[in-house]
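**Student:** this one's sequence-less:
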């Protein structure tokens, strides 16, 4: 099955409603699942996040992740938009939109893409307040989430 794939790495914000509306009227999409990640700040210590990437390499990595999802689930469309640059608390960082004829495929593919994105995509993140930004290491919980997909034999 041929999927409509859209992958963007950009500094500008994205319009979730416009991205969702791109698929209005598509009768082959029985389910659309959207994940929007935002800059979070639980305790007031993070006012800024800076995301860096390696152009070219990042897009290839994202395409590989999306291709793997399309290999495992019958998807009609995938939109993946990831922002880079300086972001403030509560701003949008990432959008993953998956569409399929059936909800389970759309749900699982969306979670798969996010789990691989968090651990495999070449983004480097600094967080903090003002001029005091610190590099952020990968979280153990992100690796644990990735481990649940082992049964797919993904490389």
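**Tutor:** Received the coordinates, thanks. Everything numeric in this text was worked out from a predicted model, so none of it was measured. Numbering: from 1, shown residues only.

**Student:** Only C-alpha atoms from now on, for both contacts and neighbour counts.
**Tutor:** OK.

**Student:** Go through the helix or strand where residue 18 lies and flag the buried ones.
**Tutor:** In this assignment (DSSP states H and E), residue 18 forms part of helix 16-21. Buried positions in helix 16-21, judged by neighbour count with 16 or more other CA atoms under 10 Å: none.

**Student:** ditto for stretch 75-88
**Tutor:** Under 16+ other CA under 10 Å, the buried positions of stretch 75-88 are 75-84, 87-88.

**Student:** and what of stretch 61-78?
**Tutor:** Quick answer for stretch 61-78 (16+ other CA under 10 Å): 61-63, 65-66, 68-70, 73-78.

**Student:** Show me how far that stretch is from its chain's centre.
**Tutor:** 12 Å (CA atoms, centre = their mean, to the nearest Å).

**Student:** who's in contact with whatever helix or strand comes next after the helix holding residue 18?
**Tutor:** Helices and strands here follow DSSP H and E; after helix 16-21, the next one along the chain is strand 31-38. Contact with strand 31-38 is made by 89-103, 106-107, 110, as judged by CA atoms under 8 Å, 6 or more residues apart in numbering.

**Student:** Please compare the first structure with the one that follows:
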């Protein structure tokens, strides 16, 4: 876990992620808006059955980029805090792959900031996703 200041919490882990931990990190008495995105592993993709996924990451760069995204979101949307957690390794259907949690004084910046964080993570963080189907496996894209 990386906590360079008290306003963002970054985690890249092969262990299950905790929504409660993210909520506890971003909650603050001054914040009326808490927003969360929880990405889970689904059993279908483009109409094809999925049995599980595997995530790989280049950890040093992934953590650095995740931190940059959290800082940018705080600055751009006036957020109080950001938690950004992502799993690596083999994940089963229903497992949590990613959690974004943000807090702000009002709801609109919380919604916008949360969406910004997940979109930027998908664009810039070196995490790769391999999809497994009954007929084989393949890498989906260069980002999550």
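**Tutor:** Perfect, thanks for sending it. A quick note: this is a predicted structure, and the numbers were derived from the prediction, not measured.

**Student:** Okay, and which of the buried residues of stretch 61-78 of the first structure map to strands?
**Tutor:** The strands, defined by DSSP state E, take in 75-78 from the buried residues of stretch 61-78 of the first structure.

**Student:** from those residues, which single one is nearest residue 133 of the first structure?
**Tutor:** Taking CA to CA as the measure, residue 133 of the first structure sits nearest to residue 78 out of these, at 32.9 Å.

**Student:** That closest one maps to what in the second structure?
**Tutor:** Counting by TM-score structural alignment, residue 78 of the first structure lines up with residue 82 in the second structure.

**Student:** That match reaches residue 101, doesn't it?
**Tutor:** Yes - when contacts are counted by CA atoms under 8 Å, residue 82 of the second structure is listed as touching residue 101 (5.7 Å).

**Student:** overlap in contacts of these two?
**Tutor:** What both residue 82 of the second structure and residue 101 touch, as defined by CA under 8 Å, 6+ apart, is the set residue 26.

**Student:** Could you check how far residue 89 of the first structure is from residue 31 of the first structure?
**Tutor:** 30 Å (CA to CA, to the nearest Å).

**Student:** where exactly do the helices run in the second structure?
**Tutor:** Counting by DSSP state H, the second structure has helices at residues 19-26, 59-77, 107-124.

**Student:** Residues touching the last one, excluding its own?
**Tutor:** Just to be clear, that refers to helix 107-124 of the second structure. With CA under 8 Å, 6+ apart, helix 107-124 of the second structure has contacts from 32-37, 65-66, 69-70, 73-74, 76-79, 100-104, 143-144.

**Student:** Show where it falls in the first structure, residue numbers please.
**Tutor:** With TM-score structural alignment as the criterion, helix 107-124 of the second structure aligns to 103-120.

**Student:** quick revisit: a markdown table please, covering the ones in strands among the buried residues of stretch 61-78 of the first structure and showing distance to residue 26 of the first structure.
**Tutor:** Formatted as a markdown table, those follow (distance: CA to CA, whole Å):
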| residue | distance to residue 26 of the first structure |
| --- | --- |
| 75 | 13 |
| 76 | 10 |
| 77 | 10 |
| 78 | 14 |
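
**Student:** Thanks again, I'm all set now.
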